[in-house]
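J.: please find the sequence and the predicted model below.
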Amino acid sequence: MTKKISKLALVCALILLTGGAAGASGDAKSAVDPVAPAPAEEVKELTISLRNPSSTKVEEVPLFSEKYSQTPVAMVNGEPITLEEFADRLVAMHSDAEQPGTQEKKNYLTLLNRMIGIKLVVQEAVNIGLDQTSASQQQMEDFALKTLIKQLVGRQLQNMEADPQKVEEIYKQMALEAKLTSYKFSSQADAQALLDQHKAGGDFSKLAQAMVKSGKAEGGEKTEEYIKLKDLLPSVAQAVFAMKIGGVSEIFQTDKGFQLFKLEDRRPYDDPEARSQATQMVLQQQVGEKQAKYLKELEDKYATMNKEAEQSLDFEKIMQEKPGAKAAEVFAPLRTDQRPLATIKNNGGTTVITVAEIVKELEATFYHGTDQPIAPKETNTKKDAIIQNKLLKIIGPLEARIQGVDQSKQYLNALKGFREKMLFDAFISKAVLPGVKVSQAEARAYYNENIGEYSTPLMLKLKSLAFSDEKNAQDALKKLKAGSDFKWVSANVAGLVAEDDPRMLNFGGNLLAVTALPADLQKTVDQARPGDTYLYKDPGNLFYVLVVESAFAPQAKSYDEVQNEAAKIVYGRKIKEALDEYERKLKEVYETEIFIVNGNN
């Protein structure tokens, strides 16, 4: 089944790599087997003060200690929240913090109370039977299947590293820069004439310069500047990559006309980002190849395909024999075909996938009915995907259980976490959301209280003078406040910075939103009016004299424009309030006990 196994790999890849391409982090395992983020070094050293549940003894315990991992930090109606669960949640909460470890102790009890609230809600969801609904059970079954397969294949991809030779080959193609001599034309005919003369043997540079002198072309200036291929338009970059040094391009159309260029030189440059991308590309390819090989081995181990039955589902062949046949006509004899298409054997027995099963699922994909001709290639693709999905759902779990994946801590923790989230969401939908309503009056009240959030910012048009020292800036400011003309001041003061000074901030000429200005300047000009003058010192140690040429006050959007947005915010707040109230009541009914001592918060 060589043709089909590649599609099996593709189907598996879709399941395994949901949410990210393989190797995206440089770790093939992480691409198929997501785990909680690892604690930062600073966090690893954190300890927590815990009271022994059976005594009053308080012990300082390392947060990330295998020895204490199952020690309860709280009991919720007889169910523990372990130190391991608490530490994992703490790391996840602070994985994006700029300085890990600085706020953890302050947040211990806040986080733990949140976890207790979730636990209580989940327990209540179970009490009212939300875990027994068909929808919940189907969600759990689907997640368990995907996770089992994901972790099974993930074991085969552990410790994979990108082939350094292949990385280098791709990197050398990605990290290139070129020196180009470009010519721009307003007329395509002129560009074509130059290109034709060059192809006929003429010297491109001389011919191009002649066109520049005649006014038919622009450009041709010699420069030592190199431009990175990744900064060029894709079509131009592809041409530069393929050209020989000294070669002349074809004509490219631009926004302002047409362009020809000569490739003067091309060279590699050091680009860590490009090397990282090359590494990821190679690793992703290797992951895909290893997955395909492994899945082929699994199929050979467990499944036997019936070639005759496979041929009966070759819709390209069927449509060659019955041109124009409608789907209903083609499917009719296959709906009752009980021949085994695939037979999967294991120690516990045999599972058979029949032709009729495949056709039944295939018909369901014809959303507009089967009273239409079959598109043979498209139908074959759909059919292959259905077969591979069914094989994968049977073969994957068989091997996973043999390898003990279904009993692994990682798998069981994943199921536990998903179940908790699923039941929490189900409780919100069933018990909380139906009672939450937002009236027009509530939405309008929020709008009135937060009208600033629904207003355009103050818009200013500024004229500016930049100085290297404060004394000269103060002198200019004094003259302007005395009524001197801006142009006269700019021509008669000392200490102005050159216009091309790289430190200079560009304030002049354009209408600017106050929110686009430096944060400290925003506070200074938030009430600006035309004619106002200001002195501003920026972090680059330049001093600016600013004159407000025009100012446009903030304009509030009407309530009608933003009522849906305002209502959503009020709705979210009311959901939180309702949930908090549920949690408060549950804490009154169910016994909870916290073992983290107060000194941790």
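T.: Sure, I can see it. Computed from a predicted structure; not experimentally measured.
J.: CA atoms for contacts and neighbours, from now on please.
T.: OK.
J.: so in the chain, which strand runs the longest?
T.: strand 257-268 (DSSP state E).
J.: after that strand, which helix or strand is next?
T.: helix 272-302 (DSSP states H and E).
J.: and that following helix, what does it pack onto?
T.: The helices and strands touching helix 272-302, judged by 3 or more CA pairs under 8 Å, 6 or more residues apart in numbering; DSSP states H and E, are helix 2-16, helix 28-32, helix 134-156, helix 164-174, strand 340-346, helix 376-402.
J.: may I see the buried residues of it?
T.: Buried residues in helix 272-302, defined by neighbour count with 16 or more other CA atoms under 10 Å: 274-275, 277-284, 286-288, 290-292, 295-296, 298-299, 302.
J.: next up, the contacts around Val438.
T.: Neighbouring residues of Val438 by CA atoms under 8 Å, 6 or more residues apart in numbering: Ala567, Val570, Tyr571.
J.: rerun that using 6 Å as the cut-off
T.: Applying CA atoms under 6 Å, 6 or more residues apart in numbering to Val438 gives no contacts.
J.: okay, it and Lys430: tell me how far apart.
T.: Counting by CA to CA, to the nearest Å, the gap from Val438 to Lys430 is 18 Å.
J.: neighbouring contacts of stretch 68-77?
T.: With contacts defined as CA under 6 Å, 6+ apart, stretch 68-77 is touched by Pro80, Ile81, Thr82, Leu83, Glu84, Tyr590, Glu591, Thr592, Glu593, Ile594, Phe595, Ile596.
J.: among the residues you listed, name the ones in strands.
T.: Going by DSSP E, the strands hold Pro80, Ile81, Thr82, Thr592, Glu593, Ile594 from those.
J.: of all these, which comes closest to Ser205?
T.: Nearest to Ser205 among the ones in strands among the contacts of stretch 68-77: Thr82, at 75.7 Å, using CA to CA.
J.: burial count for the residue nearest to the closest one when sequence neighbours are not counted?
T.: Nearest residue to Thr82, sequence neighbours excluded (CA to CA, 6 or more residues apart in numbering): Pro72, at 4.3 Å. Pro72 is flanked by 23 other residues according to other CA atoms under 10 Å.
J.: below is structure B, check it against A:
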Amino acid sequence: MKKIICFMASLLLMTGTARAAEEVPAAPARAAEASLLTLKVPLFSPLFARVPVAKVNDEQITVEELEKALGMMHAGRTTESPGTRKDYAKVLQRLVTARLIVQEAEAMGMDGLAEVREPVSKFRETALRELLRYELVRDVKADEAEVERVYRMSSKEYRIRSLMFRTEADARAMAKAVEAGGGFEELARQARANKTARGQGDVETVRASELNSAIAAELANMKAGMVSRPVPVQPGFVLFKLEEERTVESAEAREAARQQVLTKKKHEALIEHNKKLSGKYLTFNMKRIESIDFAAPQTSMEKLLRDKRVLVQIKGERPVTVADLATVLDQQLYHGSKNAAKKKMNNRKRDVLEELVAKRLLLAEALRRGIDRTEEFKNKMKDYEDNLLFGLFVERVIKPDVKPTEEELKTYYEKHRNDYLLAAKVRFESLAFTGEKEAADALNKLKAGTELRWLRENAPGRAAAEEGTLLYSGDFVSIDELPASLREALADAHPGEFKLAGLPDGTAYVLAVQETKAPEPIPFQQLEEQIGQKLSEENIRKVLDTWTDKLKEGTEVTLYLTTAP
């Protein structure tokens, strides 16, 4: 069901005939203006996008603008309680505030400043090209057969057993043993015991889309029951057995496949359109383009930056000159070593020229199609300029008065110091084992009184001290910096206790807790900038509210929005 908002719409009531006008006395103008009807308007309906929900002086705030504000407010929220009601009136008040500030900025003449006019001019060209691209691919559809193919590939799921070997030779040796009739599980146990491999070798389920590209490529040529060749994956070589391959149906995966295919199709359509436009409107002076050598000893960059010779003629648009090309290259590359920069310019000149031409070509085509006269373009430009004006007003008028004093910063810190705590710390030693059983045996021995030092040297099943093995030797470590399983094991630990924790790679750890430190407040000096930013933002909101109240006094603000069921 579509969401509905209700608002009061002022309507001018008119009589249908001259006779009716004679029989019914005409109502005063004010009475006509005060005649109101309540309408129900669906949100996100193009039919009602331009309906006003408020008016600030002579400028309307429309349903479409309210929709955009609602979308921005809820962007990034992944969940929302079913009974949550959106506060439309509050959002509308923010829009009114923004409009009042923008109008005040215009009254101050800020819209004529270079800080506004220059970015607006650049954005105009960007917006025209963007809207043209949208128009060119608006009717492009995804090929359903290709969507199905991509979907089937991405929705594959594998059930595999795997081991990580330190050397390729060890991995190949096990692969040959499996080929000779050995069982993967038994050989995996032996490899762990010999400390040539890590991992449990248990069955795990993985999605094709989540796999390392080398492993995915190997799996593509395997059938259930087969063992892979050793695949190089840091920090060693993986050997795995494919137990099962299956396809998992997923609406999300299908939609992702559709978007992937559609994006590619649109890209191809744009390339084709560009080719057509190039053939129709462009003339390249290839001899002159090839003759420009930025690295030549006699080349003067200063002269090239003033060189008006034409490189590409664009029908109906100003041409691309040597100076245009040199200017872009100079901005991008002319720093550091001049000789090195000049060589880079030669390498980049074709790509940069193509970018320049493409921008000019698309801009000319957008103007030919009249995109600059569309409501969509005009609204886009107004939104952009309004945002610039609002930001400039805040920077120049609001911010100078909102910087908090050091006393205010320290007062806030003292009141909220428990909100800014360093994570708890723990000092412990660890023993790493190739499996949980071996680690559990060592834990029991420690609890029975065996010395940690002796177990470190003699306990069976110890993991080798290699890349990826976590070894802790009694230094303080922040709880937040530990892997999740170790954090959980040590969360409520006390000195003298022994804990057991395991990692997803199959390695198990015995942890000997020596000392713990409770969370401590972060020093003020480290938080001063963060607190200053927070207080400044709060002060900006307060001053904006004051300005809004002041501006409303001399402004005609009319709200039509009343309820939103």
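T.: Sure thing, it's come through. Computed from a predicted structure; not experimentally measured.
J.: on that earlier part again, tabulate the ones in strands among the contacts of stretch 68-77 of structure 1 in CSV, adding columns for neighbour count and distance to Ala162 of structure 1.
T.: Shown next, in CSV, are those (neighbours: other CA atoms under 10 Å; distance: CA to CA, whole Å):
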residue, neighbour count, distance to Ala162 of structure 1
Pro80, 19, 43
Ile81, 20, 40
Thr82, 16, 38
Thr592, 17, 50
Glu593, 15, 50
Ile594, 20, 47
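J.: what is the most widely separated pair among the residues you listed?
T.: Pairwise distances among those were taken by CA to CA; the largest, 13.7 Å, belongs to Thr82 and Thr592.
J.: please enumerate the helices of the stretch 301-450 of structure 1.
T.: 307-311, 315-321, 327-331, 355-363, 376-402, 409-427, 440-449 (DSSP state H, counting those that start in this stretch).
J.: elements contacting the fifth one?
T.: What that stands for is helix 376-402 of structure 1. The helices and strands touching helix 376-402 of structure 1, judged by 3 or more CA pairs under 6 Å, 6 or more residues apart in numbering; DSSP states H and E, number zero.
J.: do the same with the first one
T.: Other elements packing on helix 307-311 of structure 1 under the criterion 3+ CA pairs under 6 Å, 6+ apart are absent; no helix or strand qualifies.
J.: please compute how far that helix lies from its chain's middle.
T.: Centroid separation for helix 307-311 of structure 1 versus its chain: 42 Å, with CA atoms, centre = their mean, to the nearest Å.
J.: how about that helix: buried residues?
T.: Judged by neighbour count (16+ other CA under 10 Å), helix 307-311 of structure 1 contains these buried residues: Ala309.
J.: in structure 2, which residues correspond to that helix?
T.: The alignment of helix 307-311 of structure 1 onto structure 2 (TM-score structural alignment) spans residues 286-290.
J.: mean per-residue distance, the matching stretch to structure 1?
T.: Comparison of stretch 286-290 of structure 2 with structure 1 after fitting gives an average deviation of 1.6 Å (mean CA distance after the TM-score superposition for structure 1).
J.: nearest to Ala175 of structure 1 among the helices of the stretch 301-450 of structure 1 would be which one?
T.: For Ala175 of structure 1, the closest of those is helix 376-402, at 37.7 Å, according to CA to CA.
J.: what angle do the closest one and helix 272-302 make?
T.: Angle between the axes of helix 376-402 of structure 1 and helix 272-302 is 80 degrees (criterion: axes from the mean of the first three to the mean of the last three CA atoms, to 10 degrees).
J.: the contacts of stretch 68-77 of structure 1: which two are farthest apart?
T.: Maximum pairwise distance among the contacts of stretch 68-77 of structure 1 (CA to CA): 23.1 Å, between Glu84 and Tyr590.
J.: compare neighbour counts for the two and give me the winner.
T.: More crowded of Glu84 of structure 1 and Tyr590, by other CA under 10 Å: Glu84, with 19 against 13.
J.: any idea how far the more buried one lies from Met75 of structure 1?
T.: For Glu84 of structure 1, the distance to Met75 of structure 1 (CA to CA) stands at 14 Å.
J.: before we move on, what about Ala208 of structure 1?
T.: For Ala208 of structure 1, the distance to Met75 of structure 1 - CA to CA - is 83 Å.
J.: likewise Lys3 of structure 1?
T.: 55 Å.
J.: more neighbours: which of those two?
T.: Neighbours per residue, other CA under 10 Å: of Lys3 of structure 1 and Met75, the larger number sits with Met75, 18 against 8.
J.: for the stretch 1-150 of structure 2, which segments are assigned as helices?
T.: 18-23, 29-34, 63-73, 88-107, 114-137, 144-154.
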